[in-house]
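Asks: my questions concern the predicted model and sequence given below.
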Amino acid sequence: MSIYLKELRIRNFKCFETLDIELKANLLLLGANNVGKTTLLEALELSLLTYKNVSKEMIFLNKNEILDNNKIAIIDILIEPEEKEFSDEWYDHFGAFVIEGEEKDGVGIRTILKYNDLKGEYELEKKAMNQWPKSDEVEQFIDYNKHPIRKELLDAIPVFYLDAKRDILTDMNNQYSYWGKLTGNIELAKEHVDDIEKSLKEIGQNIIDNSDILGYVTQKLNNVSKIMGTNNRSVEINPITQKIRDINKGMQIRISDEFSESFSIDNLGMGTRSWTTFLTLAAYIDLKEKEMKSKQKPFFPVLLLEEPESHLHPQAQRKIYQQMKDLKGQKFISTHSPIVAAQVQLEEILHVHKNGSSSRVSSINLDNLSQNEIRKIKEEVVKSRGDLLYANKVILCEGETEEQVLPVFYKHYFGHECFEAGINVIGVNGSGKYKPFLQISRDLGIEVFILSDGEEETIQEISKFYKQIFGEIGESLKDKNVVFLPNGADFENYLVNEGYKDELLDVIDNIEGKENFIETYIKRKHKTKGGRVETEEVCQKCKQHIYKNKIRDYSGEHGINSAIVDILHKKKTEYSAIIAHKIIERQDTTSIPLAIRDLFDRMNIKEETNEFNS
């Protein structure tokens, strides 16, 4: 790239009240629905168009604010060269609009959405800026270049927008689509056009002459001359296109493989049709580049691609992202696909999220991170738990038991699934693995909560990570975001201690297929190993799960409790969800363990859920 879009600033446009973004060669926009990803793409599009219909709905309003016709929206875009200065080609193209800077030259273009009193409607106004203002001076800035920005200037930086509703069948009937632009002007030498059209006419007439039905219909339609009151009119049926200029109207795309005859693309699913639209755009960009090169004009495309993974299976999603990367120009892609997100560099991710009445954009801060820490974020979060990137809130827990039971308890407590409110529950697989999840949650503005085992070493480890990620934290923040299980317990011990023994015994009997299995288990262990049982522990040095033979005293009530925990530890995944469902059979929400109710109450979910459902 000889140039690129360096920075975007937005004031009062749609859901963005104030936004400054540093742009990259490729950017991936992530976030839940209705948070502003499409709006961001629209702002980029408007910054490079000389005309588009706009309306009052594009002006940002705070809650209960009444629109004043004097309120405007501003979109500023900064274009910079790859090197310190523009190449001769681009310098000649931008001319008087070039801002010469100490570090780099640039071109600043302002787009204003304003109300026109005479027309009674909103319109776009484009101005070149004589300097790039500081962020807090954007709305007061008035130092504009005296020369108007003409369409020819922006033709060299065309913007291509491919929305999520794309379908090649629709495009084939739209002369303004990329397919329509590609096929609407088939350039052939005149002698070839004459020969081909003559042949087409002969083929069409041959079809008519040899078809009794078409001949009969033609004869009947010629009665139109009686209605029109003239004998000089006639009607003809063209079974195929007669003119080269109209040949695109009868085109078909057909697909075949080695095992079948070809068939029309309208018989295929939306995945193939969507992908074909994307490939059509790629072909159009290649042709435009050749055209501009032949005219010795600069060319730098900007691509705005909305959910390119729509209707595609996982393997196809990986392929299409690689094809997008290979396209020329600067790419801005919105996606709901963790598969696509896992393929980008961390610095290319932008997270769009709501913050009150306005939307915000966050990125992952890689400053002061080692390569190993960056790798952990990429491997342990983005690639393995990419759904975190789309959450409004996240609950982190230590293992798979909590990961399975928390969604069950959540639904029982609030009456809807946690994902409906944009809340993810993620087991980090060990107390030593919280840090990358905390890092990415903080940087992307995702509120994070933790339900943790209560061992002293675990408490110290999580507190250390909190301090590293969030800085020195006070007890109030820690109390709000983290719930430790009491008395040094892990989750299974906690359930026993909190009085859920009956439910646990019922689940064990059901899974093992034997009534009073706990008694059999205790007798067998004492008989076969003289009281020694294999218990799961975590080696604090290598953080690996290991098994050791320890002497267990299973006598009395305490022994039964120990046996229950030992059984649950050995089959965590098998027991977890069933235990949760068994507990909520008590019906009352107070049946949910107190520590988990405490966690839910601290998250203020009830208030946010009401807003979500409305």
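Replies: The structure has been received and is ready for your questions. Small disclaimer: the values here were computed from a predicted structure and weren't measured.
Asks: contacts, neighbours, all on C-alpha from now
Replies: OK.
Asks: contacting residues for residue 157?
Replies: Listed by C-alpha atoms under 8 Å, 6 or more residues apart in numbering, the contact set of residue 157 reads 48, 299, 300, 301, 302.
Asks: tell me how many other residues crowd residue 123.
Replies: The tally of other residues near residue 123 (other C-alpha atoms under 10 Å) stands at 17.
Asks: after the lengthiest helix in the chain, next one along is what?
Replies: Ranked by number of residues, the top helix in the chain under DSSP state H is helix 270-294. The helix or strand immediately downstream of helix 270-294 is strand 302-306, counting by DSSP states H and E.
Asks: can you pull out the residues in contact with that following strand?
Replies: Contacts to strand 302-306, defined as C-alpha under 8 Å, 6+ apart, come from residues 38, 41, 45, 157-164, 329-335.
Asks: what about the helices in the stretch 401-550 of the chain?
Replies: 435-443, 456-470, 475-481, 491-497, 501-512, 517-529 (DSSP state H, counting those that start in this stretch).
Asks: and the gap between residue 492 and residue 29?
Replies: According to C-alpha to C-alpha, to the nearest Å, residue 492 and residue 29 sit 40 Å apart.
Asks: comparing the two, which residue is more hemmed in?
Replies: Using other C-alpha under 10 Å as the criterion, residue 492 and residue 29 rank with residue 29 on top: 25 against 21.
Asks: please, which helix or strand holds the more buried one?
Replies: Here residue 29, judged by DSSP H and E, is contained in strand 26-30.
Asks: then residue 606?
Replies: Assigned by DSSP H and E, residue 606 belongs to helix 605-613.
Asks: how about residue 351?
Replies: strand 349-355.
Asks: in addition, the following structure is provided for comparison:
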Amino acid sequence: MQLHELEVENYRAVRRARLSFGHTTVLIGENDSGKSSLLEALVRVLDGGAAEEPPNFESFQFHRDPVKHEIVGPIRIRIVFREREAGEWAGEVYAPIHDLLLRAGEDCREVAFELRAQPEGEVVWRLKSGKRKTSDPEVLRWLREFTPAIHLRAGMLTGYGTETLPCAPGLCRTGETELDEKIAAIEVAAERLISKTSPNQESDLEAGFKATRELLQLVTLPRDRKAPNLARRVREILGKGIDLNSSQPTLPGSNTSSEKLGILLLIAALLRVARGAMAKEMEPIWIIEDPEAHLHPKSLASISYFLSDIRWQKIITTYSGAMVGSMPLSNVRRLTRRRGVVTEHRVDVTQLSGVELRRIGYHLGAHRGAACFARMWLLVEGESEMWMLPQLARLCGYEFGVEGIECVEFAQSGLAPMIRVAEQLGIGWHVLADGDKAGQTYIDTIRRTVATKDRQGRFTLLNEPDIEHCFYKHGYAKVYQEHARLGGKSTRDMDPRRVIQRAVQTLSKPDLALRVIEAVAADGSPGVPDVLQKMIRTCVKVARSQSK
């Protein structure tokens, strides 16, 4: 049983939204994209501790008209579950919904939870499959107990946010002395490391990590039958990343202090938030918000390793390019919100070949994971543009980082696939092409890929063979001539191509780009070439339009 889709209307900042989910879903978007409101709506419905009562809503949770500040209408929440494979729900564990279901066939069946809450306080709900429906409270209880949303809020890995838990902070207890001693040791070590009150950080880290190992060993021993819920919880947390049948279970990816700290904090946080009993058959939905908060990148890398091994469905929100880069592109959902309407953008992998998907995934994953957060991609051919354009924009009075513009190389991945990915993720784009044969080929690609009415402002084609020749022609020839070092020979009448090649050989392209930027910034310089100024203004305009 897997969460397949969530629809929300009139909840907090969200006027309307529809999200899709897979086994692992990574949600990204700007601070006002509505992610938190949507996850909160999901958690309110699938609260495992709420028994059979539908959630109640306060007046501040109803969406309001931004001008009149009046409640727009009732809250509507629709949650769709789907079989992972046809016939999955035939098992006895799904008996509470058997009366709703159609006969199993070749297609996966669906069941939808639908809720409507009026501002006056009336809340009605039903569980529906096709034309069959029920509002039996026991079915709602079963749904919440079987697929509870286990919510790890932002900052909880490092202790921030624990005050938001419904119970006082503290890890679960089993009533078994030996197990509780290990849990307490994990709690003490994590708390000291989080609060920076440890008299000896290395000692506390080793003690906490040792307790984690020993807890794992205790709850996975065949002879242990005294803490089955805790055993299931640890199995759930650690998933397939460890050999639970071993008499000496090991924790992979735990060679350095940062990796050990990441594992310790993850185990402590998950034990804390999942303190309730975990039934044998339950299929929880893990919601993990911003796991990178307050963490060193190496600790985050270790946590990412374990997150990938959590057995059941996961929804992860993040602002980390490294986290996004570690996930398959097909898992990413980029959310935008305009006038209260949240739109989901995702890559349709069926529109990319295996080679294209692999190249783009590697390029974004290894180098440009943060590009998925951008409002606008300035697609460029090479490293000179990557170095120069953000600095040139600054000289024009713009900051690419603030505007949400990311320079992205496309030569390794191919231009057409990068354009498709940008459009599917809802990211604006503009191509800077050299004025040579290859550049003209790229412009032809745009003309084949993009409809005529949508080409306006999509590309800039230099008149010169490349950006170096552009600056050479627009008043910066002396920079290249100075660094060509041709043994005293005059460069005044020499072919610019030869001068530029020698300058690049002498300094390298990044260093030469820096010298050009310094020359552009100097008093009395010719300034940024008009063609590049116009392109920068176009990109800023597009990026700003994406945020409205």
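Replies: Arrived safely. This one's a predicted model, so the numbers in the text were calculated from it and none came from an experiment.
Asks: which of the helices of the stretch 401-550 of the first structure has the highest mean neighbour count?
Replies: Comparing these by mean neighbour count (mean count of other C-alpha atoms under 10 Å), helix 435-443 comes out on top with a mean of 21.
Asks: tell me roughly how far it lies from the second structure on average.
Replies: On superposition with the second structure, the mean distance recorded for helix 435-443 of the first structure (mean C-alpha distance after the TM-score superposition for the first structure) is 2.1 Å.
Asks: and the gap between the residue lying closest to residue 544 of the second structure once chain neighbours are set aside and residue 425 of the second structure?
Replies: Leaving aside its sequence neighbours, residue 544 of the second structure sits nearest to residue 403 (C-alpha to C-alpha, 6 or more residues apart in numbering; 6.8 Å). Distance from residue 403 of the second structure to residue 425 of the second structure, counting by C-alpha to C-alpha: 17 Å.
Asks: ditto for residue 446 of the second structure
Replies: According to C-alpha to C-alpha, residue 446 of the second structure stands 18 Å off from residue 425 of the second structure.
Asks: mind putting the helices of the stretch 401-550 of the first structure into TSV with distance to residue 340 of the first structure?
Replies: Output for the helices of the stretch 401-550 of the first structure, formatted as TSV (distance: least, C-alpha to C-alpha, whole Å):
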stretch	distance to residue 340 of the first structure
helix 435-443	17
helix 456-470	27
helix 475-481	30
helix 491-497	35
helix 501-512	39
helix 517-529	48
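Asks: residue 310 of the first structure is nearest to which of the ones you listed?
Replies: Nearest of the helices of the stretch 401-550 of the first structure to residue 310 of the first structure, taken as C-alpha to C-alpha: helix 435-443 at 25.7 Å.
Asks: other residues contacting that closest one?
Replies: With C-alpha under 8 Å, 6+ apart, helix 435-443 of the first structure has contacts from 362-365, 373, 376-377, 380-381, 428, 447-448, 465-466, 469-470.
Asks: check those residues and tell me the two furthest apart.
Replies: 362 and 428 (22.8 Å).
Asks: okay, the two: which has more neighbours?
Replies: Neighbours per residue, other C-alpha under 10 Å: of residue 362 of the first structure and residue 428, the larger number sits with residue 428, 21 against 18.
Asks: show the contacting residues for whichever residue in the second structure pairs up with the more buried one.
Replies: When the second structure is aligned by TM-score structural alignment, residue 428 of the first structure is paired with residue 410. Residues in contact with residue 410 of the second structure (C-alpha under 8 Å, 6+ apart) are 379, 380, 381, 418.
Asks: of these, keep whichever come out buried.
Replies: Burial by neighbour count, 16 or more other C-alpha atoms under 10 Å: within the contacts of residue 410 of the second structure this picks out 379, 380, 381, 418.
Asks: tell me which of those residues is nearest to residue 217 of the second structure?
Replies: Residue 217 of the second structure lies nearest to residue 418 out of those, by C-alpha to C-alpha, at 47.5 Å.
Asks: gap between that closest one and residue 124 of the second structure?
Replies: Distance, residue 418 of the second structure to residue 124 of the second structure, using C-alpha to C-alpha: 46 Å.
Asks: what of residue 189 of the second structure?
Replies: Distance from residue 189 of the second structure to residue 124 of the second structure, counting by C-alpha to C-alpha: 46 Å.
Asks: what do you get for residue 304 of the second structure?
Replies: From residue 304 of the second structure across to residue 124 of the second structure, the span is 39 Å (C-alpha to C-alpha).
Asks: the two - which one has more neighbours?
Replies: With other C-alpha under 10 Å as the criterion, residue 304 of the second structure and residue 124 differ in neighbour count, and residue 304 comes out ahead with 20 against 14.
Asks: show me the contacts for the more buried one.
Replies: Counting by C-alpha under 8 Å, 6+ apart, residue 304 of the second structure touches 323, 326.
Asks: counterpart of it in the first structure?
Replies: Here residue 304 of the second structure is matched to residue 321 in the first structure, going by TM-score structural alignment.
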